[in-house]
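Q: quick one: sequence and predicted model below, then my questions.
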Amino acid sequence: MSRILEQRKKVYKNKYVFDSEELFQKRQKQQIEIRRQNREQVLASRRNYQVAIFNNDLSNIDSNDISLPSRNSTNDKINTASISPIHLYGDISPIQQLGEIRSTNISPIPDLGEMSTCTSLIHHQLSEIVEDINSNSVERQLISLTKIRKILSKERIPPIQQVIDCGIVPRFVQFLTSITMSLRHEAAWVITNIVTGKSDQVQVVINAGALPVFMDLLNSSDRKLQDHALWALGNIAADFRELVLRTGNLGDSCLRIIDEISEPCSVLRTMAWTLSSICRGKISITEWPLIKPTLPAISRLINFKDDEILHNICWALSFLADGSTEQIDAIINLGVCPNLVNLMLHESYDVQTAALRCVRHIVAGNDLQTQVILDCGVLTVLKILLISNQASIRKDACFILSNITAGNIDQITHVIHVGLIPLVINLLTNSDFQTQREACWVIHNAIKKSCTQTELTICIIRQGCIQPLVNVLSYMDNDIIFVALQAIWIILQVGETLTIENNGENPYSLTIEGCGGMERINNFQFNENKDIRLIAYQVMDKFFSEENEKRLISESYTNGKRISSDSQQQQVDSQQNDRFDFQNKNEGNMENVEANGYN
């Protein structure tokens, strides 16, 4: 019977099913899966994806199909030179072709029969291709390279491993130095697609000696080869960043290319993406000295008025800023902070979001680093962003402001004088939950950091933050409830300094009680979270206990006799302890009630 009761307890309202750690791990896996899918979509467009399933016999490809070995660069860029003149889509224009590709992103998933047919066809074609690749005929080599490039570009799951198993990757690397320029183009394109695979597949390309060759191609006068080389290096760096940085001098090569180009072009866009790929992820102590030589190129690229370049460069700087104090200082020393603050108002949402994220990381540093951003006029920009129509923009603006209000008194004073507190309070009252979370942190940090100068805290309180903070206490989020309780605790402490001029009353305790805050705080004494229970008990005990004490005194008479002061205090303490431990003592009883209700 007891075992059945225990089982019923566990399934009652899904109790014990949603473990917090398990939910966290599930969210992490979902985020990883989303990033993986996004990466596949980007790679699909970078391989010049076709919508139709690869089910055509590749033997019908002739030498006329190898005249244009260029390709698309990113999702946002349309390069019509990458469309073959044979019009795989019939009469549809190249622009329409790419539009359809990007709207569908992936090809329809074939059934098992179609997949088997495609695999057999590819295996048959590869056996013929290997023979042509190893021949001495440039024409046969070129046609075979084009066939492989199309196989790797058209497949939903490109047969990278099958191509590697043919043992022809070293041959591709040899073609990179061929005197025939079209061979070099096709080989570079094929290798670029191969290094979009798994780490062990990328390792095969590295073992074939491709890294030094790609570094040398950066010094080529051919822009297409530079483009392919940068692209391949960016893909390799995703798995072997330190190895790429130790091979050659990427920073100097990028600077030389930038010096030769005055207008945005495909090479600079690919360069920005490659630098962003290199800066992505946690940077180790050994990697940071290798990344620093690329910073001058990053600082040069941020001056180009091209959305794609700016988007990738802002993300590169964001990845770097999300690190040590030394990394933030390195970004500040580049002199790019004014650019970043201006880009927070960029018309492109992608550029704007990346710039906001970068500034957010910088102001998370020390007070001196935060002051650099303040000197760039960020508060004026934030005043505009806090009333943006985009919820995510408002949220990021509040996040940045919360880091600023966690600074020193002068910085908080600046925030108050600019007039940002009323805007934040409005968001705390009338916005989505994610924005309200960040707005609550803004008010909390401002009150906490300014409590040593009560006039600043009073100035914040008078702008109407108490009611919104009390409203936050009704949310089902323990983290934000605790933040709000801490802010209320400090407000009540400041209110104690005003009791003399308010006839002995704490004006803020009366306000909190008037808007229903006292009842909510009292209920939190029985919350499952220990920190919330403790701070709620302290607030009630210090600021709202007078009526309770009067009630206890009136109840302390037994048979017309008053209990002595020592006994009375012991009884009060006992009742307070009972109240504080009420949840622990009654957990079993409540579970029994739930189980009986379930019966």
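A: Structure received.

Q: every contact and neighbour count from this point should use C-alpha atoms.
A: Will do.

Q: please tell me how far the closest residue to residue 383 other than its chain neighbours sits from residue 446.
A: Leaving aside its chain neighbours, residue 383 sits nearest to residue 420 (6.3 Å; criterion: C-alpha to C-alpha, 6 or more residues apart in numbering). To residue 446, residue 420 is 11 Å away according to C-alpha to C-alpha, to the nearest Å.

Q: same thing with residue 517?
A: Taken as C-alpha to C-alpha, the span from residue 517 to residue 446 is 21 Å.

Q: try this one next to it:
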Amino acid sequence: MAEHIEDHAKLYKNVAKGEQDTSRRRRTEQTIELRRQKRGNALNKRRNIDPNADYESESTDMEKYVPAKFSCTLPQAKELLLNNPSQDTLRKVFEHIRRLLSRDKNPPIDEVVNEGLVVALVQALGYPDEKVQYEAAWALTNVVSGTTRHTQAAVDAGATVALINLARSTTNHALADQCFWAVANIMGDCAIFRDHAIDCNVIPVLREFTDNIQSLKATLARTLSWVCSNICRHKEPQINHEQMRAVLPAIGNLLAYDDQEVRQDACWALSYLTDNDDAALEIVLSANLLSQVKNLISSNVDKMVAPALRVFGNFVSGNDRITQVIIDTEILRAVMPSIMDKSGVVLKEACWMLSNILAGTVPQIQAVIDAGLVPKLVCALECGEFKVKGEAAYALSNLALSGTQEQVYTLAQAGILNAVAKLLNVRHVEFLVNLLTVVHAVLNSITTLKPDVLEVYKDEFEAAGGIDFVEELQNHENQKVYEFCYEIINNYFFQNDDIENDPNMAIESPVFRF
């Protein structure tokens, strides 16, 4: 438990003083990896598993190829390819290999690699027949959807550069799409293979296509957006600043494409780039993409709202100047009130974003208050699922630590004491520390600003069961929890004359016995 607390504490960075040294934060390494791994299970690599699909040339002067029934073992396929096969044989063999690799269950990727057929597939990319090229690209796509060992075999055979060159040279968009799909799978495996693809000029070729994105069909645009996502996805290491500058125009063009899936993946790509230091955030800011990201938040489509909130949340984890740029987009007043009425992952991302703003300057905290978002954070704390409650607690704790007495008092006005009292039975240390931080700060602000109503708020907290929980938590093993509880009771609820003035308590005189 202690290790977990320490890890999560590293989420925070402070732009203020004292206890605020842990306030504004970027997500922990562990959290990012878990989030990316969850997404990666679906998106890092994709297999093309439609075994009934046949190649159809986009060229109007080429007759549709009608495949003949053909079957052979992989060793037999290898033997055929080694003996000067005809074009018709090449078509049949590579289509057969592709169909085997497109099985929904147990595709024979190991067998294809072990037979040395990956080299043949790469060689086929250079054969002057689009049907052969397409089948080979599709088969390679499914080979590199496998393990790192499978992907390494394709990389070692020269697949990456061959696929990129074919995507650039062909006029057939279906073939280019399949080549990009395979390259995306290669890059999705690990940062080493991503860097290899970048060395093979994937970004300039990607830019050639995205510069004309509006003329492309949605299927190809979606693949290109996913390629962008995999270029930006890996964190250890992230792409360098020069590479960021090169890929940002592609992301901007994809964000402008009228397709939800394209915009969604492009925004995830941007979220990976902005999970970075301030220098990288400045580079992304210079690309002037904030209005497009804000539009995604306004879309009311959760799958687009979530990555867009992540982008803005990453920005406001930067320095105060960068945070102010985000506030100046008017997102707090124009968009966030409706977002805070959502639930699940969208609300969690929104609370996280606000928690970073609330660790900022006094004017930045006031911008959140003026947008009417404090009551919505209290509501999220009360009614959200636990992950939402956790992020809301961080946000409210940051306000309590970073705000002025007047700003902290807005928490009392929003009913925070009643909300917190009902949650102090949760046995989660970070959560408890954040809640007790809020209680202590709010009671202090009331004492300073509105001492005449202190008893009213104390009664509210006590009536909701808060003081009972606080008394019990004095026995908590965590030192911070104990200290907060002791201070709350000692400063606001302990009365020295309780025993003296109790008429039912008689003080017995000592009986001396000699």
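A: Looks like it came in fine. Keep in mind the model is a prediction, meaning the values are calculated, not measured.

Q: TM-score for these two?
A: Taking TM-score structural alignment, normalised by the length of structure 2 as the basis, the two superposed chains have a TM-score of 0.82; 474 aligned residues with a C-alpha RMSD of 3.6 Å.

Q: tell me where the stretch 1-150 of structure 2 has strands.
A: 12-13, 24-25 (DSSP state E, counting those that start in this stretch).

Q: and those: which comes nearest residue 508 of structure 2?
A: Proximity to residue 508 of structure 2 (C-alpha to C-alpha) singles out strand 12-13 among the strands of the stretch 1-150 of structure 2, at 54.9 Å.

Q: more neighbours: residue 517 and residue 446 of structure 1, which one.
A: residue 446 (30 against 22; other C-alpha atoms under 10 Å).

Q: nearest spatial neighbour of the equivalent of that one over in structure 2, chain-adjacent residues omitted?
A: Using TM-score structural alignment to pair residues, one finds that residue 446 of structure 1 aligns to residue 399 in structure 2. Distances taken as C-alpha to C-alpha, 6+ apart put residue 358 closest to residue 399 of structure 2, at 5.3 Å, once the chain neighbours are dropped.

Q: could you look up the SS state of the alignment partner in structure 2 of residue 513 of structure 1?
A: Using TM-score structural alignment, the partner of residue 513 of structure 1 in structure 2 is residue 462. Here residue 462 of structure 2 is recorded as helix under DSSP: H, G, I helix; E, B strand; the rest coil.

Q: list the residues that contact residue 462 of structure 2.
A: Residues in contact with residue 462 of structure 2 (C-alpha atoms under 8 Å, 6 or more residues apart in numbering) are 421, 468.

Q: go on, residue 151 of structure 2?
A: Neighbour list for residue 151 of structure 2: 143, 144, 145, 186, 189 [criterion: C-alpha under 8 Å, 6+ apart].

Q: what about the first one, how many neighbours?
A: Think residue 143 of structure 2. Based on other C-alpha under 10 Å, the number of other residues close to residue 143 of structure 2 is 29.

Q: and if you look at the last one?
A: Applying other C-alpha under 10 Å, we find 22 residues neighbouring residue 189 of structure 2.

Q: same question, the third one
A: Residue 145 of structure 2 has 24 neighbouring residues, counting by other C-alpha under 10 Å.

Q: quick one: map it onto structure 1.
A: Using TM-score structural alignment, residue 145 of structure 2 sits opposite residue 196 in structure 1.
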